[in-house]
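A.B. asks: My questions are about this predicted structure, shown below with the sequence.
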Amino acid sequence: MSQPLAGYAVVLAVGLAGVLLFGAAMVMRRLLAPVSPVATRLTTYESGVDPVGHGWAQSQIRYLGFAFLYVVFAVDAVYLFPWATVLRDTNLGMASLVEMAIFIGVLLVGLAHAARRGLLRWTA
């Protein structure tokens, strides 16, 4: 196999292994899971609470702010911690430093937006 196609073979093998593992898990679930279609097991529930009334409920818009802050801080942690662990590696070079500066800049823009909207205050 030629050198440029070797990388695709690895990706294809990993993808095929993932599909096979997923299929095996579904077959095992079908074989091993207990089956008892009782009416109470077939009803819908939300967090252990039986559904009452209509299926439509409004949620407050402030939860969107919490979700926004979570994304800002979670993405920050997911990308900054691995980069910080290999920071002393001399092979990273200036390109890595510039990329991380751009990334931190984008995060700071999101954080400034959250602060401007008042999402970082302790009292609502």
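C.D. replies: Cool, the structure landed. Numbers count the residues shown, from 1 in each chain.
A.B. asks: okay, CA-based contacts and neighbour counts for the rest of this
C.D. replies: Will do.
A.B. asks: continuing past the helix or strand hosting residue 7, what's the next helix or strand?
C.D. replies: Assigning secondary structure by DSSP states H and E places residue 7 in helix 3-32. Per DSSP H and E, the first helix or strand lying C-terminal to helix 3-32 is helix 62-85.
A.B. asks: on contacts alone, who are the packing partners of whichever helix or strand comes after that following helix?
C.D. replies: Toward the C-terminal end, the helix or strand that comes next after helix 62-85 (DSSP H and E) is helix 93-116. If you count contacts as 3 or more CA pairs under 8 Å, 6 or more residues apart in numbering; DSSP states H and E, helix 93-116 packs onto helix 62-85.
A.B. asks: roughly how far out does the helix it packs on sit from the chain middle?
C.D. replies: With CA atoms, centre = their mean, to the nearest Å as the basis, helix 62-85 stands 10 Å off its chain's centre.
A.B. asks: Take this one as well and set it beside the first:
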Amino acid sequence: MLEISGFGTVLLFFIGGISFLLVTLLIGRILRPNDPTPEKQTTYESGEEPAGSAWGQFNVRFYIVALIFLLFEAELIFLFPWASVFGDENLVAQTDGLWSKFSMIEVFIFIGILLVGLAYVWAKGMLEWVRPKPKAPDYKSRIPSSAYSRYR
């Protein structure tokens, strides 16, 4: 009997996955109709005719808000398993309520970490859509500005 090492098993799974992908793409290519028309080849823009170039400037704040949303949304997913374990009456009864106290402390720590992250983002002004203009400091230095000219 042929014995396969751990790397051989990984290689077989890799080859199997790639071959499955290629076979399904080939079957889809064979079965689907191919009837390109000028209307089908146009860019879809919410049902409207595209206006201008797609390479326009895009505000970076959209990305920041989306990243913050994804961060908090992904961390919120961790609360669902906690709620299902916390709601298990058998587990709570077996530990004489110690498990429920531990779970509550754990979730308050977790939510506290989320709130610290939210406070940080809020303090940095990343949740404000229109940022205030930065103000120049009004500090008057005793060193004359001509002293800095030789360091430039």
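C.D. replies: Structure's in. What do you need? Just so it is clear, the model here is predicted, and its values are computed rather than measured.
A.B. asks: Now the helix holding residue 7 of the first structure: buried residues?
C.D. replies: Residues of helix 3-32 of the first structure classed as buried by neighbour count (16 or more other CA atoms under 10 Å): none.
A.B. asks: residue closest to the middle of the second structure?
C.D. replies: With distances taken as CA atoms, centre = their mean, residue 70 lies nearest the centre of the second structure, 4.0 Å away.
A.B. asks: So what does that residue match up with in the first structure?
C.D. replies: Counting by TM-score structural alignment, residue 70 of the second structure corresponds to residue 71 in the first structure.
A.B. asks: quick one: its match from residue 37 of the first structure, how far?
C.D. replies: Distance, residue 71 of the first structure to residue 37 of the first structure, by CA to CA, to the nearest Å: 39 Å.
A.B. asks: repeat for residue 6 of the first structure
C.D. replies: 49 Å.
A.B. asks: go on, residue 10 of the first structure?
C.D. replies: In terms of CA to CA, residue 10 of the first structure sits 43 Å off from residue 37 of the first structure.
A.B. asks: Could you report the neighbour count for residue 61 of the first structure?
C.D. replies: Neighbourhood size, residue 61 of the first structure [other CA atoms under 10 Å]: 8.
A.B. asks: next one: residue 62 of the first structure
C.D. replies: Neighbour count of residue 62 of the first structure, defined by other CA under 10 Å: 11.
A.B. asks: same check, this time on residue 71 of the second structure
C.D. replies: 13.
A.B. asks: Next, the contact list for it, please.
C.D. replies: Contact analysis of residue 71 of the second structure by CA atoms under 8 Å, 6 or more residues apart in numbering lists nothing.
A.B. asks: let's go with 10 Å and repeat that
C.D. replies: 65, 114, 117 (CA atoms under 10 Å, 6 or more residues apart in numbering).
A.B. asks: Filter those down to the buried ones.
C.D. replies: Using 16+ other CA under 10 Å, the buried ones in the contacts of residue 71 of the second structure are residue 114.
A.B. asks: Looking at the contacts of residue 71 of the second structure, which is nearest residue 130 of the second structure?
C.D. replies: residue 65 (12.8 Å; CA to CA).
A.B. asks: distance of the closest one from residue 9 of the second structure?
C.D. replies: Distance from residue 65 of the second structure to residue 9 of the second structure, by CA to CA: 42 Å.
A.B. asks: now do residue 32 of the second structure
C.D. replies: Where residue 9 of the second structure is concerned, residue 32 of the second structure sits at a distance of 34 Å (CA to CA).
A.B. asks: do residue 78 of the second structure as well
C.D. replies: 32 Å.
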